[in-house]
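> show me the folded form of this:
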Amino acid sequence: MKLPGNIEGLIKAQNGLDSTAFAEYFTPEATVSDEGSSYVGREEIKQWIEQATEKYQMQMKPINFTQTGARADLTVEVTGTFPGSPAVLQYHLDLEGTLIDSLKIVG
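This next block holds a predicted model:
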């Protein structure tokens, strides 16, 4: 499966447990929605992914990717130290150029 560079980079940053690099793939005003909570801006996104990664040691494996214009859907298998691992999650993304402006995680 061929992934755009920004999506490959996001997955690589997650799997490398690099929350700073992960957050850099988002616009400065980006939003993330996950498990009923929302995070706004790179700093909140960085803190969210850092805490989740420390707690669950998550690794992502892409299963499917589709993109139409500025909207993209990424299906991933996430493994980690959380109950029910592995889990298949849907990442619904709104893109702004090469950056992510919105990410909604559904699983």
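> going forward, measure contacts between C-alpha atoms and count neighbours the same way
Fine.
> so for stretch 16-32, what gets flagged as buried?
17-28, 30-32 (16 or more other CA atoms under 10 Å).
> quick one, what contacts the nearest residue to residue 71 once chain neighbours are set aside?
Excluding the flanking residues, the one nearest residue 71 by CA to CA, 6 or more residues apart in numbering is residue 94, at 4.8 Å. Residues near residue 94 by CA atoms under 8 Å, 6 or more residues apart in numbering: 70, 71, 72, 100, 101, 102, 103.
> this one as well, want them side by side:
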Amino acid sequence: MKLPKIVEDLVQAQNNLDNVAFAACFSETGEMIDEGKPYKGRIAIQDLIAETNEKYRSVMKPLAYTENGTASVLAAEVSGTFPGSPAVLKFHFNIMDGEIQYLKVTG
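Have a look, this model is predicted:
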């Protein structure tokens, strides 16, 4: 499966547990919704990922990717030290100019 470079970069950053590289995939004003909570801007996203990496040590295995204009969805198997691991999650992206503007993670 062919993923856009920014999505590949995000998956690689997560699999390396690199919260700085993960946040760098977002625009300066990018937003991420995780477990129903919004995180706006790279610093907030970086802090969230640092905390979740410390707790859950999650890695992603892409399963499917669909794209429709600037909107896309990545289905990935996520495994780590969280209850119910592994789980298939969906990552709903809005990508513009090679940066993630918006990402919502759903179960």
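> may I have the TM-score of the superposed chains?
The TM-score (TM-score structural alignment, normalised by the length of the first structure) is 0.98; 107 aligned residues with a CA RMSD of 0.6 Å.
> hmm, back to that, what strand or helix carries the residue nearest to residue 71 of the first structure?
strand 87-96 (DSSP states H and E).
> circling back to that earlier point, buried ones among the contacts of residue 94 of the first structure?
If you count burial by 16+ other CA under 10 Å, the buried members of those come out as 72, 100, 101, 102, 103.
> now, the most widely separated pair of these?
72 and 101 (11.3 Å; CA to CA).
> picking that back up, just the buried ones among the contacts of residue 94 of the first structure now: which is nearest residue 80 of the first structure?
Using CA to CA, residue 103 is the member of these that sits closest to residue 80 of the first structure, with 20.3 Å.
> how about the secondary structure of the closest one?
Following DSSP: H, G, I helix; E, B strand; the rest coil, the label given to residue 103 of the first structure is strand.
> from residue 81 of the second structure, how far off is the aligned partner of it in the second structure?
Counting by TM-score structural alignment, residue 103 of the first structure corresponds to residue 103 in the second structure. Going from residue 103 of the second structure to residue 81 of the second structure by CA to CA, to the nearest Å gives 22 Å.
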